[in-house]
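Trainee: Sequence and computational prediction follow.
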Amino acid sequence: MSLNVVTKSIALADGREITIETGKLAKQADGSVVVRMGNAMLLATVVSNKEAREGVDFLPMSVDYQEKFASAGKIPGGFLKREARLSDMEILISRLVDRALRPLFPDDYHAETQIMISLISADKNVLPDALAALAASAALSVSDIPFGGPISEVRVIFKAGEYLINPTPTQIEEADLEMIIAGTIDNILMVEGELNEVSEEVMIGAIKAGHEAIKDHCKVQLELTEAVGKTVKREYSHETHDEGLKADVKAKTYDKVYAVASEGIADKALRKEKFGAIKQEYIDSLPEVAEGEETPSEFLIDKYFHDVEKEAIRNSVLDNRIRLDGRKLNEVRHIWSEVDYLPGAHGSAVFTRGETQSLTTVTLGTKMDQQMIDSAMNSGYNKFMLHYNFPAFSTGEARPNRGPGRREIGHGNLALRALKRMIPQGDENPYTIRVVSDILESNGSSSMATVCAGSLALMDAGIKLKSPVSGIAMGMISDPETGKYAILSDILGDEDHLGDMDFKVTGTDKGITACQMDIKVDGLSYEVLTEALMQAKEGREHILNEIRKTLSESREDLKPHAPRSFTMKIEKELIGAVIGPGGKIIQEIQNESGATVVIEEVDGKGIISVFAVDGDSMADAIRRIKNIVAQPEVGETYTGKVKSIMPFGAFIEFMPGKDGLLHISEIKWERVEKMDGIMEVGEEVKVKLTEIDPKTGKFRLSRKVLLPKPEKAE
């Protein structure tokens, strides 16, 4: 069978090139492409069923990004030695692609759709995650699946006053801003990244720079669609409507819903109850159906009532400038917080904002607690972890606990990125740190509550944060026909669901540290985006002030039960002496002192890290190590043990592994004729180091110089 291969190229500003190839691999999929940059190659496939499952009124789409170990010439670790479940990093990349693509499918398209993106060849100088959405969009573009794209995604960094697009891993080092930006040829769809306390102006500049590159990617995909002849998409019919029922639901419920939305009810449960009563009242008012007639669909009633709720609530906000819970547009809900709530944790905090609450703990560990990273593109260790848990009871629901899902991993990662640049690095922080946020109540922006609670818990633990971090979730409601819009600070869960934008921003009093934005409406101007950022800054500063009322800076010391650390450098040649044959010496130090001792070689030096839960344990371990690595000094006094006795004197072990000669003439001031009965093997002797032979390195000891010198007889 002959191949009909089509290839398009995207020329980058720095001379590199991205190619998109279709028609060679995975041709039974609805659409498939290979995207290549350097030696990095991504295979993206998309398949969508022709029909939707009955009763489904959403898009059941899954996006999976996976890095094949063979792509980098590696064999997976673990027992199975094969790719297993997606890693957290792969899940995060999958989420980025999903968030960019999902808004562009038709609202009435409900067929099960699967998008798979695989890294099949790796290049150490190319970061493949920034190409994943381009590959997925290109696969959709060469298929007949209805899709409002194309889209693309780029990584933008800001370094030395310059914006760079899809930089190399080396270029990312020490950048002040790193963001992934997705968009269509006309609009920005999604933004996520971490920043080193940069200004709103710098962030807006990064979004603009990224969008210019995205436009070029989209133009090439349109050419690709034209070349493969997929400009006409498949026909589908996934929804059944009853226009009469739809009109009836709106006519009889809209005003009532609008009235409740305008009441400003702060209690989430009470609002839900009142809206539910309106729907039930409508259902109860329906006339009994005569025999042979069709009963109105409960599914459609729910759907149309939801549409009424959305329209009425949005209009109420735009008309009255007052929100569902009665707040002003820029008003943040009441905040209270508490630290040191859990006496057994190394650090803890409760942060509550409105009906959202996080109980966050900090645990300090040793180097042995570091998380091992083993993936196709990355290997190494991670010493700062943040885990986010969202149990069902936090929203008053009952469902099985199946462990963290993609949402939990994504929210936890956003909070981690918000805080990690504020954590001391290198010698300033010898600890492995694990932060855990358990959401106990949720009504909007629990990830931002995690950031605030995380800051408080870290400061409570005694970690010297560069600055506390606060976070806020912003929303927007707009009407393209009238041009009205409302930017909402500290959004509720309902406002997130019904709004046009979900924009999370975290930062210190100096600038932004992380952001995550999803835009659900076309044509958001940079002026409105700037206004949202400045309103977010105002909200962040308010929340930061509330945090400081509870704890203004990190505690001076760790909790009494938290592990203490001590770090010292030794010469590389002494590492073996501390470890001992087969690890005998270091194991003995740990067993007898109760401390944990970790040794590693860094830049030609031995770095010893000691961790202990109390001062006595720490002091004992340090004393033992110093005895091993200490260098003999002429003039110092030592307590040694007699190792052997010779006719001319005794050999004394005055330091671990170091023997010196105590000559017979140096034992006493009086003359000693022979060694018999003078000393015994194993006897402790206090001696002074008097000389180190410059040629042989042998040690000469004296005992008599420590004794009183006898007076001469007259």
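Mentor: That came through fine. Numbers count the residues shown, from 1 in each chain.

Trainee: rest of the way, CA atoms for contacts and neighbours
Mentor: Fine.

Trainee: pretty sure residue 618 is in a helix, no?
Mentor: Yes: Residue 618 forms part of a helix when assessed by DSSP: H, G, I helix; E, B strand; the rest coil.

Trainee: Go ahead and confirm it touches residue 610.
Mentor: Yes: between residue 618 and residue 610 there is a contact under C-alpha atoms under 8 Å: 7.2 Å.

Trainee: Second structure for comparison follows:
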Amino acid sequence: MLRRPLLAASCPPRRIRSLATATFPTQQSATVTVGEAEVTFRSGHMARFADGAVTAETADSAVLATVVSKPKSNGGTPTDFLSLNVDYKQSAAAVGRIPTTYLRREMQQSDADIIASRIIDRSIRPLIADGYTGTTQILCKPMALDETADGVVLGLNAASAALAVSTVPMRAKVAAVRVGIVDGQITVNPPMNAFTQSPLNLLVSGSREKRLVMLEMEGDQIRTEIFLESIERAFTQVDKLLDLFDDFESNSDKEKTPIDSAYAEAAAPIKEAMLDLVNDPLTYILLDPTHDKTSRDVAINELRKSVVDSLYDKEGTTSQSMLNTVFADHVKSTLRRLTLDLGQRCDGRQHTEFRPISIQTDVYKRLHGSAIFQRGQSQVMGTVTFDSPAAAFHPDSVAQLLGAQQKKMFMLHYEFPAFATNELSTSSRPFNRRELGHGILAEKSLKYVVPDDFPYCVRLACQVLESNGSTSMASACVGSLAMYDAGVPLKAPVAGVAIGMVSNDEGKYAVLTDLAGIEDYAGDMDFKMAGTARGFTAMQLDLKTLGLTPDQLRDALVAGRGGLDHVLGKMNEAIDKPRAEFKPTVPIIATMPVPAHKRNVLFRGAAYNAKLIEAETGVRVYVEDDESVGLLAPNKDKLAAAKKMIETLIEENTSLDLIFGTVYKCEIAELAENGIYVRVRPGTRPVFIPNRNLDTRRVAHASALGFKQGDYVHVQYLGRDDASGQHRFS
């Protein structure tokens, strides 16, 4: 009797899908010369399951950008928050290195990776179509990089091209270039290693009609005319990239996801009903200059609850989420209309007017330097700490290969605690992306004015105590003030200001000086500028529109330059020059000549003697150069004690310089069971001579030969032992 195969009837045959029958995107490739770099873009050959994937290649370097987007099945309610996540993930393999982490794997993103992610995000976010509620993830991954390649610009352009061939709907396309000054000439996309000598590092993201979408700038007091010329040069190359991205989109076989109009149709009657309820009371709240941030927020929130409760239909199609979204849109549109039509801001200021500024320096005597900068309801405290050059930040080898500064003697850390906005902290992380980005911007604002030959390593900690807009630029101001209070001879004081803008569809716009929090929320622009009286040191532009026109950019620069001069004047009234002498709490830095061959006395055995000196005197000992060691002492007395300890240790442990075969007259310092200790020269460490070298006969104890402590004997030097390296005498 034949048996049936088990599961024959219950398991249908598997259908194997061949890659030959799979539908993959059309392969595309194009090359364009951008400034001094030739860039090739390829799509359809790699990561083909993603909604969009493009590699940007130049010379031997390449970056892959992928786009994955998942539209909501029910359309969803548009909100202020666009679900967009951008990650730039560095690869040690791309630079030919093994990661330096414990597991030798790429673990978390570095600071540079996070800053790159933010740059790409800020360039793309304002250009995604209004009303798109899907979740989008963009991942940029370097495949190969050398020291001349700009991974950030390659990643941003690859991401823009990947969006062009994806299903994500866009209002416009964006392209990016980097501008520097090489040999005195403004240059677009120079090699990255050229920026070590360039006084300007400007990254520009732009769209059609010379619209500026995003920028990141740091420089050594760059004049306005140089900056504008650099922007003009950048746009001569941006259009080349945009043309290429248009070709990629037209040849793509993917259709853009349509925007669901259901929300707009449902929201239209709600807007009309809400207009009658909230227009007058909301206008009154927004025009009342007696309100501060807290009272205004409370009044608006109470009005929102009242309106939502009156319009909410539990059995109908009107949801609370939709009502809240419509109300938020109405608050924004009302504030923008009042600012444009009446020329008045919600706190009663004119467009070019600043909030009140107050400054306090030398807040705590114990600190090396400190200041508090208050602008309206934004308050930041800055503290300066001096330490030895050994405390400088040294990035890992992979970061250095990617262009990181090899030794960082000035560092700024920015902290934004939850209490600054009266909120509860829900994160256990020491900092977030926003804090890191603001800190890097404030550090760029100040680093060009810190003297290169300043002997101390400087850490500037900026702590936000109250926040109502522009705390990163307040950090630049307080940092300059705190360093003056500490006695740092800055090349020039630095101030910072945030410039905003509101505009309408008819092309009317207003530029706002000293942006407040609610204006940042409802407005179109947050343009942060820092600089000295001579020029700009750092800029950062964030937009919600399709980009700044050339006229809007020039008006913003004029407002920024006037704002910086105003703040610098206030700062000069508080403290106009650095402290003449350091505070008594500032440690003393000194050097002490110690030749390299004697330095092992201090640093051998895991630097035991150097740690011993620090434990007993509080003086830190570190390597300064080949001829000396550095000392960081709390005061002069401790410094003198440490120097004396070093001299004693070296004297007791320094190797003798002896001539082979020479006979020396030595003092017996000690008799031991198996030999004697003799001091070849006064003040030197005794050396050991075993019993077997004291006589041709067997010697049980040195006293049998009549030796006593303090006697003198003649010994012959026989060089060092090959195994132990110890001196040999007979």
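Mentor: Thanks, I have the structure now. Bear in mind the structure is a predicted one, so any value in this text is a computation, not a measurement.

Trainee: Just give the TM-score of the two.
Mentor: The TM-score (TM-score structural alignment, normalised by the length of structure 1) is 0.83; 641 aligned residues with a C-alpha RMSD of 3.1 Å.

Trainee: rewinding a little: quick check: neighbours shared by residue 618 and residue 610 of structure 1?
Mentor: 564, 595 (C-alpha atoms under 8 Å, 6 or more residues apart in numbering).

Trainee: Show me which of those two is the more surrounded one.
Mentor: When residue 618 of structure 1 is set against residue 610 and neighbours are counted by other C-alpha atoms under 10 Å, the residue ahead is residue 610, at 26 against 22.

Trainee: Stretch 214-227 of structure 1 aligns to what range in structure 2?
Mentor: Counting by TM-score structural alignment, stretch 214-227 of structure 1 falls onto residues 238-251 of structure 2.

Trainee: Give me the mean distance between the matching stretch and structure 1.
Mentor: Between stretch 238-251 of structure 2 and its aligned partner residues in structure 1, the average distance after superposition works out to 1.6 Å, using mean C-alpha distance after the TM-score superposition for structure 1.

Trainee: what does that stretch contact?
Mentor: Under the contact criterion C-alpha under 8 Å, 6+ apart, stretch 238-251 of structure 2 has outside partners 26, 28, 30, 32, 34, 160-161, 164-165, 173-177, 205-208.

Trainee: Mind doing that once more with 10 Å?
Mentor: With contact meaning C-alpha atoms under 10 Å, 6 or more residues apart in numbering, stretch 238-251 of structure 2 is reached by 25-35, 39, 41-43, 157-158, 160-166, 172-177, 204-210, 252, 255-256.

Trainee: out of the residues you listed, which are buried?
Mentor: 25, 34-35, 39, 41-43, 157-158, 160-166, 172-177, 204-208, 210, 252 (16 or more other C-alpha atoms under 10 Å).

Trainee: Which helix in structure 2 has the most residues?
Mentor: Among all segments of structure 2 classified by DSSP state H, the helix with the greatest residue count is helix 224-251.

Trainee: Following element in sequence after it, please.
Mentor: Tracing the chain past helix 224-251 of structure 2, the next element assigned as helix or strand by DSSP states H and E is helix 262-287.

Trainee: just checking, next helix/strand downstream of that following helix?
Mentor: Next along the chain after helix 262-287 of structure 2, taking DSSP H and E as the criterion, comes helix 293-311.
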